[in-house]
Every structure is written in structure tokens, then in C-alpha cells.
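Engineer: need coordinates for the below:
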Amino acid sequence: MKQHFSHRVIHQVRQIIDLWRQLPQRNWQKDALTELSLSVDKLIRYAGRFGATRHQQLGKDLLQLLMHIAPGECADNTQLQTINRIIQNLSQTALRHTDSPDATALIPQKKPIYIALQNTDQAVVLAEQMQYFSFRPELQRTPQDLVSSLQQRHPAAIVLDHNFGREGMGLEIAAQIQQQRETPLPVIFTWAGTPPSLKEQIQAQRSGSIAFMNETNVHALISKLETRLDCTPPQPQKVLVVDDSRTQSVHAQNILNKAGMITRVVNEPLQLLEVLHDFVPDIVLMDMYMPDCNGMELARIIRQQPEYFHLPIIYVSGEEDRDRQLAAMAEGGDDFLTKPVSPAHLVTTIRNRVDRARQLQQLIARDSLTGLLNHTHLQEALQQAISAADGQTPVSFAMIDIDHFKQVNDQYGHPVGDNVIRNLSLFLRQSLRKSDPIGRYGGEEFAVVLVDADLEQAAAVMDKIRKNFSCLTHDQQDLNITFSCGVSEWQGQSVSELIAEADKALYRAKDSGRNQVCTASSHK
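Structural biologist: From the prediction side, this is the model:
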């Protein structure tokens, strides 16, 4: 019975996240709001029967907010911020570090991933490795098996040889699958031997392809699945509207709120820097001509602040002179929209600019080899976690070092060593919650911030990861790698002291024979 209601709870959480994402595209219509409210009501009932008090309370808070939104009208800024916070919390409620180990038995398995490769041995290798990354692979040995399985249950994704059964048959099967679905099913097509032609790649795109990869590149395949199936809701886009006209700024705010964006309005341009620091927007939407100063002057001042150098700025003005528009953009603007601007044009422009800016920020903040946070940004994430905890929630820090890594590079070569580093980074992302910042500290060293986990819980989490990682094989050479780990817990010390304690525990783990987790001695 518990398993049944646990499945219902997790399913309702995912459905609520999907419906919330769709709401702006459905223009906050009455039927869309009603469908979301009914889904939240189901969550409350299922959570009550299962005894999932956290889900139940989040559901009640969310339903209360939805009841105050008039059909056809969008949520205001305050409501949007609160709802997004609840949605983020719901997305993180599957299993926490503070849960009992017995809780894992109550978490339902994910949808399966069908593996249909012509090379059965390679399919078995892929399936074995996927299990260590918390995926649920199911082998399909023939085209008939795949079609039959799809009729019984749709998977989360398919890994499909484009020549499964015979030449080109995998592409044909995928095309038939997609014709029967309203939303495309994610398919990773694979090849072995000869790379696919451009014509085959185009055909694969038309059949729902999210990638076309070499089937022997096992961990690259797993990484692609991990990225594609991540259901964590994105942070809402934040727009700062700078316009001395209250009428114009409120109009823009209503359009952007309806698109699910959080907005802040500045009608007094001289207050801009103060609001920038407080609001931390993803983009600035600015009028050209205002009293006391103009948009070009403000753009120059924004660009003089290092922290806002990459902040997108879009001018929205009635100025139609093309030369003046270009001159304004030369002063730090990224785009120029001439009033009147259609709501669809405004929203699409902002979304595209913010998406690109976030991607750029990710490149700046993350290590190029692994995609994890770099040294500097991981320390910032640790400081933010400590500040957010405010002494009420435990925060632990783990330092990880790959054992005998120099020998791996010397014996197998640096490309294999790079693969080991990438594999560990992927394994950490899959094994930890999305709310736990992970970084590459340098070389073969990694670090993790474990929120809502005390020293004992954090050590248990890292030890489980250590054991599972040691079972992975790397680079098709039956190469197994282990790591050592040191863990410390924040108890009022500085960030540098907390890191130093974890570092000492790590060296004690290495001195004691490696392939183990040690905790900071100050806590013993």
C-alpha cells in the first residue's frame, strides 16, 4: 500500500511541474488553471494517505495561492515568486539526506529506458553501467520485442541502433513511434563502425533524435540521458523594466508576468544601481529617453560595473531612426525593439537573450572538462549554502581525490584519465541531489556541498557513492577506479576552516590505505 501511494505522490509532483511549465503557453486559461489545481488537490490527498507530510503541506500552500488567481489573469510578481519556490521545493522532495535508509524502498522506480542495439554484448555493457547511475535499462533484443514493449509501456527514452534488425530499420521504427505520439519520445540513435551519413542524421532528427552517438562511448551516452531527462524546473527569468512611464512599464510587466517571468519596475532611473544590486535580474529592458538621464548613459554605467558586464540590455523605444538605434546599441545595448512591440515578439526576444546569457554564465562558472562548478564558484556556493542554512540546517563539505590517478595517466594515457574524471563528475551528478553543489577543485580533486546533512549522514552518502563508483568500468578496458574522501560539517567556523578540515580528513583517508571515507577529527 505504501509503495502504491508513494508512486502516486511522485507521479503527481511530476505532473504538477509539467502543468506549471505549460501554464504561460496556455495563456493562464481557465481550463489550464483548473487542471493544475485539480492535480495539486490530488497530490494533497495522496500525500495524506501516504503520510508524506512535506508534500501535503507544499500542496496546500500551492493550492491556496492558485485559488487567488482569477481565471484568464496571470499571477502577480509576489505570487509568481512564491509559486516558483514551492515548485522548486516539490522537485527536491523525492529523497533527502535526512531520510531513513528504509525510505529508499518507498521511492518508486523511474520509467525504463529501452536499449535496442544490434550488438547484444554492447547492449549488456551499457545496461550494466546505466544501473550504477540510477537508470532503469530494459534490453530489447529484436525489433518485435521493442514494438511489443512500446505497446505495453512508453519509456523515458530509447537508445536505438539506427540499423537495429537490418539497415535503416531503427530509423523506420522511430519514425513510426513518433507518428503515434503527441509529444516526441527522446531517442538517442547509435552507430558502430561507419559513422552515419548526413542524410541518415537528418532522418534521425525527423524521428525525434536528441543525439547520434557511437555505441561504444558508454558514459557519453549516459551523460546525454542524464542531461535530457533532468526534470528539475528551471529558475524563472527575472526582468528589470526601466521606464519613466508607469503606464508603459505596467503594460510590459503584465505581459512578462503572463509569460511566467519575475519582473521589477524602475520608474525613477536614478535608482537603477540600487535596484540592480537588490533584484539581480537576468536582463534589463530599458527605455531610451527618460528625464534626468537617457538609456545610453545608463547602459554605459551598467557596463562599467564588472559584475554586470555580461548582463543583457534591450532598448525598447519609439525611436525609429536606425542610426540612433545603432548608436544606442554601441553604448552597451544588445538589442533594440521599436514600439509598439507585440507581446509574442517581446517575450521571445527576452527568453532567447536570457537563455544565451545563462549558457554563457554556465561556461564561465564551470570547469570545461566536467561541466561542474570551478574552484571559485564552488566556494561561493558553499558560502551561500551556509548563509541560507542560518544555523538551522546542517551543512557538510566533502573533498574527493581519485586514487592512484597518476598511474592511470602513465599506464593508459591522458585521454583515459580525462574519461575517468568525466565519469566521476557524471556519477556524482547522478548520485546526489540537484540541490547539492558539486565542483572540480583542481586536477583529480572534487568537492561537494551537502545541504541538510550532518557529518554522519554526509559520510554515509559519500561512502555509498564510493562503493558504487568502484564498480564502474572505464574506457572499455575493464579499468576500475576508486577514490578517497574527507568530510567535515559546518559548526560556525569560516569557509576556509571548513575546507581545511575536510582536506585533512581526505589526507587521513589516503594515508590509511585509500578507497575510504574519513570524517574531520574535530568531530570525533
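Engineer: drop to CA atoms for contacts and neighbour counts, all remaining ones
Structural biologist: Fine.
Engineer: determine the set of other helices and strands touching the helix or strand containing residue 326.
Structural biologist: Take DSSP states H and E as the rule and residue 326 turns out to sit in helix 322-330. Judged by 3 or more CA pairs under 8 Å, 6 or more residues apart in numbering; DSSP states H and E, the packing partners of helix 322-330 are strand 335-338.
Engineer: here is the second sequence; please produce its structure so I can put it next to the first one:
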Amino acid sequence: MTTQPPHPFDDRLYALRTRWEQYLADGQLEQFIEFAVAVDSLAEHFARLRLPGLSRLCEGLEKAVLAHIGNADSHPLPAQARVALQRQIDALFGSIATSQPRVPVRRAEEKASAQEHAWHRPRSVWLVTAAGREDVADGLERQLNYFGFRVQRMDWDSESAVEPGQAPLAVLFIPADGAAAGATELARITACRRACPASQLFYLGVASVIDPIVALMRAGIDVAIPNDEQPAMVVNRLLDLIQTEEQERYRVLVVEDSRVAATLICRTLTEHGIDSHAIADPSQLLEVLQSYRPDLILMDMHMPRFNGVEATRVLRQMSAYQTLPIVYLSGESNIGMQVEALRLGGDQFLIKPFNPVLLAAVVKTKIARFRDMQRSTRIDGLTGLLNHSAAKARLKAMTESAAPGERFSVAMIDIDHFKAINDTYGHPVGDQVIRGLAWLLKARLREGDLIGRYGGEEFIVALPGTDAVLAQTVLDRIRGDFAALPHTHPGGALYATFSAGVAAWPAIDSAAALTETADRALLDAKRLGRNRVEIAHS
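Structural biologist: So this is what the prediction gives:
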């Protein structure tokens, strides 16, 4: 029997089904381990795409699978165990079939060419509102509409029937004021989770007490918003959900003098979608680190000439590698030696022979935290956008990697009369205006576009695949939306505008000249009366 790829997510689903069928046919432990690897890879993929319901189902299957990884004598599994696993597999694929996949964008150029004019793609959001909380729902709906979401209202007694492919991006539960979730509310949440396995479920307004939050999570809630957090902050969380650009593949440097061990490690990493490079001689370490630039090192403990601990101590003296994760792989079972290795700079110690699923889990977890730490140095804390230095570096990389004939536009954006907003309403309201523009840019622009906070109330954007005229059209549409966006404060609501200047590559042929030229066009827009977008003169 030939199995066709069952869903357009990618070939991970096909691999999972195929490896399960191969195991059912032959019943070998090695085949079961390969099936476990496929399940783990799929769970990680769903987590990266922010599909919590599917991640939960896949992790449940993975837990059941790992419980059966033992020695070869336990395989093939008894019929009862195979039937139980088959039910979980069928439940997973059934949920996938009713979900609308969000396929990640792999390259900004592909995004630009495929969707050059698809700047505004409405996403569905459900608002489940308790009686007496309509005012909160009304305000939140207005915010969501401004940011391009399509809102459907319902009460807590409504059914959660969903047509295939029509599940919402998110469901927001607004409970009665001051009321904790009771059995009826928890049952409603559970029913919604079953109907919408790929949606994010939010509960707005929960006391900072662990027991009710745990109960909500068990029912299916992904994010519980505390009572003291502004409902408007939910908008930013929703905008983050649509940023599903595919991450650069993880890279692991394997330092291992055994060719057999290195081959096995690299094969395991490849099956989990992780790129790897192996070296047998640790004296090559510094040279390879500079050229390969890994996210993590898997280091053998005992090697010729010097050991893994000595190599690690050398790396920790260099600023470029002080935080690079290093995981030891060794047959060393002496606890004292392991503790010493960790004390002198290692991050974790795994004993050979290693469990391939555990190895992959450790590698991915360490790299994810390492990248999050790196990301925190590039992100503006107020808006979540790229900060000044990261935006400049990204633009410079765009100019250096641009192919012949490639085009893109750069715009400098500045909020009009921002000092007067701060002086009149205070800095917290000014921060809210800045966040409002940042969120609107995230909602209206594409995943592959550069969006950064350049400083204060000034922003920079770069739009691949656009000329200056198209960029002006897109930004002018956003300008009109921003002018109509209410920014609430204790005395009511205020409205703000922005001005922008646009310059285009390759007419302007360097990153510095692009920002300078766009900034001059921004000054023109200010002189011409503000609240407008101007193209730089040649």
C-alpha cells in the first residue's frame, strides 16, 4: 500500500504515517525508534507554528510512544498496545484534517513575489462574552477590527461547531466580572478546545492565583490574562501569532573522534531537521566555529591531545563563545567528573549510548533558549520590533545580498507632534501611541518585511519586491488606518497621525544612503503639512 502525503503542512506527516506502517509490518525496535523520532519532529514543528492544540495531541502521542521504547525483546508490541497507539494517531490526523494550516514563510523574497499585493489578510477571532461584559467586548472588537481581524461574537452558551478549514486563529473568553471559572465554563472551554485544536485559547481576567489558572489550562486554555493586564495587550499577543516565518535551521557542531559515533549523532540530528557538522580533531575547533557558526556544540569528553573540558575552558575565555551551549556526550559515568565538567563551562552531560529522542530534545531546548537570549538583545522592549542596531544590520544585509535586478523600498516613519502628546497626556499614553503604531505595522505588513523602531517615535520599514510608488500606496493606507485608531486614556481617547518618507533600491545603492534619503523625504512630508507619505526625489 502506498501512502500519499496526507496534509499540506509538509512531509513530516507523511514520514510519521510511513514509519508507523513500516513498524506494523516488521515490528523491529529500530523502526519504532524512527517512528518516535518522527512524532517528536512533528510535535516540535506544531509548537513552532503556534498550533497548541495539535502540539498537545502530538505530545500525548509522543509520551505514549516513549513509554514503549525498551529493549528489542519488547517488540513487536502486543496487539492491545498497537491498537491504543493507532487510536491516538487517528485522533491526531483527524484534528489536522479539520484545521486550517498556517504554512510558514521560508524566504522574504518568496513572500514578496507570491503576495506582492496581499498586504491585509483578515484573520478570524471569536469573542465568547459573558452577560454584563459587552462593554469590554465592544472595546476589544473595535481594537481587533482596526488591526485587521475579523471578529465573531457569541455567548458562553453557544456551540463550537466549526467547518473544516474554518477554525479561528484565536478564541477569547471574557468571563463575568470577578467570577472564577466554574464547571460550566470549564466544560465550554473544553468543548471549544476539541472543536478548534489548532486555535489559541485566551481567558481574559483571571486572579493571580495558581489553582484557577491550572484548572483553565487543564480545560484547554493556552494563555490566561491577569485581571490587571489591559485587554488591549491581547492585540499584541494575537499579532505575534501570525508571525510564523520559518526559522533558520538549527546548527550543531559535533566534536567526536569516533567516526561511528559521529555518524550516528549526525544521522539522529538530521532526522529532527537539525543541520550538523562533525570534526574529529579538537584542534580545528576555533577555525570551524568561525566558519560554521553553530548554535550548539556536542562535545566528546575524551579525545586525543586534550579532552572536552579543556576545549570548553578555552572557549569560555573568548567573548564570542562565552554563552554558546556546550553539551558533553561521553561514556564517562563518574559523577564527580561530570560535576567538574559542568562547573568548568559545560551546560549538560549525556551518557553514551544516548537515547536519540532525548538527545534531540536536549539540543533543541538548549538552542531555543540560546536564540531567545540572542533575540532579546535585538528586540525593542516597548514594541517587540527590531531595535535600532538590529534594524540597521538587517537593512545592510538586505543590500549586500540583493540579486541583480532585485528591488525593495525603505521608509522612515515619524509620529506627528509626539512631544505635544507626551506633554499633554503623559509618557504612559505616549508609549501606548508608539505601541499602537508598532502593532498596526505588524498587522498590515507582511511577515518578510523589515519593521524596526529606529528611536523614540521614529520607525523604519523595508518592503522587499516593491518600488517606491507601491510602498507609498501601502504606507498611505496604513497612515489612514492609524489616523482613525483611538488611543484610550483616563479622559477619553486621542488620535494621532504619522508622516513618512520613502526611498528605493537600487536607485539608492547603500543602506546608509537609503535611510538618509528616506529621512530627507520624511522632512519634506513634515514641511508639507504632516500626515502624509512622500517619495524621495532622485
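Engineer: ok so, going back, what's the matching range in the second structure for the helix holding residue 326 of the first structure?
Structural biologist: The aligned range for helix 322-330 of the first structure in the second structure is 335-343, by TM-score structural alignment.
Engineer: average gap between the matching stretch and the first structure?
Structural biologist: Comparison of stretch 335-343 of the second structure with the first structure after fitting gives an average deviation of 2.6 Å (mean CA distance after the TM-score superposition for the first structure).
Engineer: need the contact partners of that stretch.
Structural biologist: 309, 332, 348-349 (CA atoms under 8 Å, 6 or more residues apart in numbering).
Engineer: for stretch 128-138 of the second structure, same thing?
Structural biologist: Contacts of stretch 128-138 of the second structure (CA under 8 Å, 6+ apart): 127, 153-156, 171-177.
Engineer: please redo it, this time with the cut-off set to 7 Å
Structural biologist: 153-156, 172-176 (CA atoms under 7 Å, 6 or more residues apart in numbering).
Engineer: in this structure residue 178 of the first structure contacts residue 184, no?
Structural biologist: Yes: with contact defined as CA atoms under 7 Å, residue 178 of the first structure reaches residue 184; the gap is 5.7 Å.
Engineer: hey, what's in contact with both of these two?
Structural biologist: Counting by CA under 7 Å, 6+ apart, nothing touches both residue 178 of the first structure and residue 184.
Engineer: number of nearby residues for the aligned residue in the second structure for residue 365 of the first structure?
Structural biologist: Under the alignment (TM-score structural alignment), residue 365 of the first structure pairs with residue 378 of the second structure. By other CA atoms under 10 Å, 18 other residues sit near residue 378 of the second structure.
Engineer: over to residue 269 of the first structure?
Structural biologist: Neighbourhood size, residue 269 of the first structure [other CA under 10 Å]: 20.
Engineer: residue 254 of the second structure now?
Structural biologist: Other residues close to residue 254 of the second structure by other CA under 10 Å number 26.
Engineer: again, but for residue 286 of the second structure
Structural biologist: 13.
Engineer: just give me the match in the first structure for it.
Structural biologist: That one, residue 286 of the second structure, aligns with residue 273 by TM-score structural alignment.
Engineer: let's verify its match: helix, strand, or coil?
Structural biologist: helix (DSSP: H, G, I helix; E, B strand; the rest coil).
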